[in-house]
Structures are given as C-alpha cells and as structure tokens.
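J.: return a 3D structure for these sequence lines:
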Amino acid sequence: MTIMLYELAGRDAARPFSPHCWKTVMSLAHKGLEFERSAVPFTGVPEVENRFGKTVPVLRDGDKVISDSFDIALYLEETYPDRPTLFGGEGGVALSRFMEAWSASQIHTTIGGRLLLDIHAMLEPQDQAYFRESREARFGRPLEDVVEAGAERIREFGAKLEPLRLMLKRQPFIGGEGPLFADYIVFGAFQWARVCSAEELLEPDDPVSLWFDRCLDLHAGIGRSVAAAA
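T.: Purely as a prediction, here's the structure:
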C-alpha cells in the first residue's frame, strides 16, 4: 500500500515549505521508500485523516497514521529496520533530540519572524486571513512589525551557527560521513527559508552553506525539486 505524506503548501501546491514536513520528506527518501505527497493549506490541516491532528506532517502507512516529524522518523526506523538508518542507534536518537531543541531555539526563532510576510504572500486569501490572525495573536503585534524586528536577528544569525560551523569543518554531515535525521532537522529550517524567501542568510563559502548544498543534492536532489524563491 502506498505511503501518503500530507504536507503544508500555499497557493502553489508544488512549493511545500514547512520545515517539519521537509524533515519527513528527507526521512522517507533516506529510507528509499516510495511515497505520495498531498499538499494541504493551513485551513485544511484540521481535516487531514478525519481530523487526526492539528499540524502536519501526517503520514499514512497502510492502516497506521502518525503525526509529528520526529515521531514519524522513529516509526520509519522501527518499521523499516532493513533500510538505511536515520539514527544509527540510541546515540543518534539523543543527538537528534538535541538538534531539534537547538534548531528550534536558535534557527527557527531567528529566521521565523523574518519569513512571515513571505509566507503570507504564498497563501490563498482564506489562508492569509487565518495566518495573519493566528500569528499576530502569537506575536502580539502586526506581521509587518515582526518582520521589521527580525532584521536585527538575521544580522546575528551567523554567530549563532558557530557550533554547527565548527563541526562541519571537520565532517561533511552532522551525522558524520553521511547524513542522519539530525541533518534533516536543520536542513528543514534552511529549506523553509530557501523556498519562502530570496534573502541570503549566509555567504556561499560558509561551511553551513556548503553542507546545505550537499543536503540539497541528497536522494537524487529531492531538496532541489522545489526551486529557491526568486
């Protein structure tokens, strides 16, 4: 039975942008599994799989339905142990837990506010209304003010990546010689920015940029299947 992935997209269904959904796309490709992708707008998420959850990604594999990118990765690892590993053992799971927390606190909080208007512009009108209302309630101010304030955070972004940069000077991937789910966690954040915004976050020769390019080339270039924002 075909594996189905429900992922977030805007007006153009061929441009999925959610960082969390991209983690799952890369995980499925890493495992070499065939899957179909179903684009879901923000206002359509509550209807996925008979109101299974409040967020995507959601994965259906036969009669099994799972949400949350980390839980999906754990499911894939357990269900398809004969396929390439996403974790390389318990230590890799622990590493990925750390990278999840680090990415959320250092990368998402830095670039997320900066992307709000870019994301808003990608949506259909009904989703724009939902997005503006929900995000302005979250941030406590208009989207335009959040984006303007985000400019200062972007200027500090390079310094926040120094631990990752130092690691990637010594090895090609966070997982070592090859990628693991820990790589896909951070990749998802950079892919989010790449798909939504034309703003350059890093210099092309930055070790983190070079690592991101290597990730884009993985699994027959599935990351490049969506062009960068122009």
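
J.: could you use CA atoms for every contact and neighbour count after this?
T.: OK.

J.: mind listing what Lys160 touches?
T.: If a contact means C-alpha atoms under 8 Å, 6 or more residues apart in numbering, then Lys160 has 106-107 as its contacts.

J.: separation between it and Val208?
T.: The span separating Lys160 from Val208 equals 12 Å under the rule C-alpha to C-alpha, to the nearest Å.

J.: repeat that for Glu90.
T.: Distance from Glu90 to Val208, by C-alpha to C-alpha: 26 Å.

J.: what about the two, which has more around it?
T.: Higher neighbour count among Glu90 and Val208: Val208, with 24 against 9, using other C-alpha atoms under 10 Å.

J.: just checking, the more buried one touches Leu164?
T.: Yes: with contacts counted by C-alpha atoms under 8 Å, Val208 reaches Leu164, the gap being 7.2 Å.

J.: residue contacts, Ala230?
T.: 197-198.

J.: which residues are in contact with the helix or strand Val195 falls within?
T.: Using DSSP states H and E, the element containing Val195 is helix 181-196. Contacts to helix 181-196, defined as C-alpha under 8 Å, 6+ apart, come from residues 15-23, 26-27, 73, 86-87, 92, 95-96, 99-100, 103, 107-108, 111, 115, 118-119, 122, 173-175, 212, 215, 223, 226-229.

J.: PyMOL command for the buried members of these?
T.: Typed into PyMOL, the line below selects the buried ones among those, using 16 or more other C-alpha atoms under 10 Å:
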select buried, resi 15+16+17+18+19+20+21+22+23+26+27+73+86+87+92+95+96+99+100+103+107+108+111+115+118+119+122+173+174+175+212+215+223+228
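
J.: could you also give me the structure for this second sequence? I'd like to compare it with the first:
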Amino acid sequence: MQFFDLSGANGRRFSPFGWRVRMALAHVGLEQKADVELVTFSQKHKLDFSGQNLVPVIKDRDQVIFDSWRIASYIDATYGTENSLFGGTDGKSTSRFIASWVDSQIHPLIAQCVVRDILDVIDPADREYFRASREKRFGMPLEQIVENRDDTKANLKRTLYPLRKALEVAPFIGGTLATFSDYAVFGALMWARVTSSFELLESDDPICTWRERMLDLFDSLGRTELSPHA
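T.: Purely as a prediction, here's the structure:
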C-alpha cells in the first residue's frame, strides 16, 4: 500500500486528515507497513494519478482512494474484519457525525490559532503560496488572523464541551477503545501540536488527559512526530 501524505519542512507531517489516516492504518496494523510518499504544497503533481490534488491518498493494489472518510471506509471494509475501525457497523454513523463536527466546528477555530505558525514549519519554497492562499481564504494577513487567538481558544473550549461530557463516561469517544471518532478529533489536535507551540488546551482539561492517552496509542505514534513542543 502507498500512502501519500502532506509534508512540511524536514518531513514534518501535520495534516489533520493525514493523521486520521495514519491512526486508521495503525488501528489495523498497517501504518508501519505502508509505503509513505510525502507531498509538499508545491508537489501536488505527485497526485495526478488520483485525478485530484489533495492529500491524503492511498493506493492499494488497483485501488486509488482519496478523502480521509472514503479512505477510512475502505480500510475498515478491507482490513477491519477483526478490529473494526468504527467499533462495528453501528458506530460508522457516529464516526461520520464526529468527523463532520470536527471539520465544520473545530478546524476553523484551530486554524485561527495556528495558521501563522504553520508558515514557519513548511518548506520555504511553499511559503509564498501558503501565505497568499490562506490570506485570500480568510480575507486578512496571517498575523491578523491569529491576533486574538486567546479569545479563539476560549471559544474552542466552549465548542469542545460535548467531547468533554462524553469523556466523563468512557476513556475514549469510541467507548473502552479508540475508534475513528477519536482519530478525527485527535487529527485536529495533532495539526496544532506539530505546527505550533500555542497550547490549545488547559492542563486540567479532561480532553488534555484524553490526548495523552491518544498520544500513547500504537507505540506512542503521535509522540514520534516533530513538534515545536519538543
């Protein structure tokens, strides 16, 4: 299996969607076996074979799949017989809900906290493109986007309230074991962890404790990635 994932400078892998796939592959014992092809912002031509230009992408035998949700569904259907990525058939709709909630509610807030810091960890050749494309998207300079990130952090804390309540009754969103629901949220937090020293969570937040459990999974896979915290 080939796995095409976004990369910054020095092979730093920070894509939240890439982290979803990394954790999904680890869940079924394939993360270490996958042939990883790193793709920077200026190397999107590497994805021409997939008919689009966004990572993550996997190529497994004659199958080419892009989009983290479609990849997760493929991994579960093909390799998740003994260890379901969704915690069973009934858990797939929950994972879809959580992933969509993260995409629509959590990612925009995290972006407003770390988008300027991302500029410093990507390949220098990509910085002009990144600044121009993100400033066009947000309608303001990167520095202005993160200017009030302490307020954004407070908003993020409120938005994460449902997750905090779920963790009162189980160690993971998926229950006793982590599932793709956990990986969707974890991917968002890894996006920030790998690119920025700005801490999104308070040390006494139950989500911080959950994140530590997630970092310990799969031989501490999350702790092996380059991070400004190191």
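
J.: where does the TM-score land?
T.: Aligned and superposed, the two chains score 0.93 in TM-score terms (TM-score structural alignment, normalised by the length of structure 1); 227 aligned residues with a C-alpha RMSD of 1.5 Å.

J.: what about the closest residue to Ile111 of structure 1 other than its chain neighbours, which helix or strand?
T.: Spatially, and ignoring its direct neighbours in sequence, Ile111 of structure 1 is nearest to Ile154 (6.6 Å; C-alpha to C-alpha, 6 or more residues apart in numbering). Ile154 of structure 1 is part of helix 143-155, with elements assigned from DSSP H and E.

J.: what is that helix packed up against?
T.: Here helix 143-155 of structure 1 touches helix 109-111, helix 116-121, helix 125-139, going by 3 or more C-alpha pairs under 8 Å, 6 or more residues apart in numbering; DSSP states H and E.

J.: which of the ones you listed sits closest to Pro46 of structure 1?
T.: helix 125-139 (12.8 Å; C-alpha to C-alpha).

J.: map Ser27 of structure 1 across to structure 2 for me.
T.: Under the alignment (TM-score structural alignment), Ser27 of structure 1 pairs with Ala24 of structure 2.

J.: so that match makes contact with Ser84?
T.: No: using C-alpha under 8 Å, Ala24 of structure 2 is not in contact with Ser84; the gap is 9.9 Å.

J.: what about the residue lying farthest from the centre of structure 2, distance to Arg137 of structure 2?
T.: For structure 2, the largest distance from the centre (C-alpha atoms, centre = their mean) belongs to Asp62, which lies 25.9 Å off. Distance, Asp62 of structure 2 to Arg137 of structure 2, by C-alpha to C-alpha: 36 Å.

J.: again with Asp123 of structure 2
T.: 20 Å.

J.: show me which of these two is the more surrounded one.
T.: Between Asp123 of structure 2 and Arg137, Asp123 has the larger neighbour count (other C-alpha under 10 Å), namely 17 against 9.

J.: please enumerate the helices of structure 2.
T.: 16-27, 68-79, 92-101, 107-118, 127-138, 142-145, 149-159, 161-166, 180-195, 206-220 (DSSP state H).

J.: contacts for the last one, please.
T.: The list of residues contacting helix 206-220 of structure 2 from outside it, by C-alpha under 8 Å, 6+ apart, reads 26-27, 163-164, 167, 171-172, 186, 201-202, 221-223.

J.: go again using 7 Å as the cut-off
T.: Residues outside helix 206-220 of structure 2 that contact it (C-alpha atoms under 7 Å, 6 or more residues apart in numbering) are 26, 164, 171, 201, 221-223.

J.: coming back round to it: counterpart of the residue nearest to Ile111 of structure 1 in structure 2?
T.: So, by TM-score structural alignment, Ile154 of structure 1 is matched to Lys153.

J.: on that earlier part again, and the helices and strands packed on helix 143-155 of structure 1 as JSON lines, adding distance to Val40 of structure 1?
T.: Shown next, in JSON lines, are these (distance: least, C-alpha to C-alpha, whole Å):
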{"stretch": "helix 109-111", "distance to Val40 of structure 1": "23"}
{"stretch": "helix 116-121", "distance to Val40 of structure 1": "14"}
{"stretch": "helix 125-139", "distance to Val40 of structure 1": "11"}
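
J.: the ones you listed: which one's closest to Ala39 of structure 1?
T.: helix 125-139 (13.6 Å).

J.: pull the distance from the closest one to the chain's centre.
T.: Averaging C-alpha positions (C-alpha atoms, centre = their mean, to the nearest Å) puts helix 125-139 of structure 1 20 Å from its chain's average.

J.: and it, what's buried?
T.: 127-128, 131-132, 135-136.

J.: those residues: which two are farthest apart?
T.: Across the buried residues of helix 125-139 of structure 1 (C-alpha to C-alpha), the longest gap, 13.8 Å, separates Asp127 and Glu136.

J.: the aligned partner of Ala9 of structure 1 in structure 2: neighbouring residues, count only.
T.: Mapped onto structure 2 by TM-score structural alignment, Ala9 of structure 1 lines up with Ser7. Using other C-alpha under 10 Å, the number of residues around Ser7 of structure 2 comes to 22.

J.: how much space between Ile207 of structure 2 and Ser7 of structure 2?
T.: 27 Å.

J.: and Val121 of structure 2, by the same measure?
T.: 9 Å.

J.: and if you look at Gln63 of structure 2?
T.: Relative to Ser7 of structure 2, Gln63 of structure 2 is positioned 23 Å away (C-alpha to C-alpha).

J.: likewise for Arg20 of structure 2?
T.: Arg20 of structure 2 is 15 Å from Ser7 of structure 2, by C-alpha to C-alpha.

J.: how about Asn83 of structure 2?
T.: 29 Å.

J.: coming back round to it: against structure 2, what's the mean shift for the helix holding Val195 of structure 1, could you check?
T.: Superposing on structure 2 and averaging over aligned pairs (mean C-alpha distance after the TM-score superposition for structure 1), helix 181-196 of structure 1 comes out at 0.5 Å.

J.: the inter-axis angle of that helix versus helix 207-221?
T.: 90 degrees (axes from the mean of the first three to the mean of the last three C-alpha atoms, to 10 degrees).
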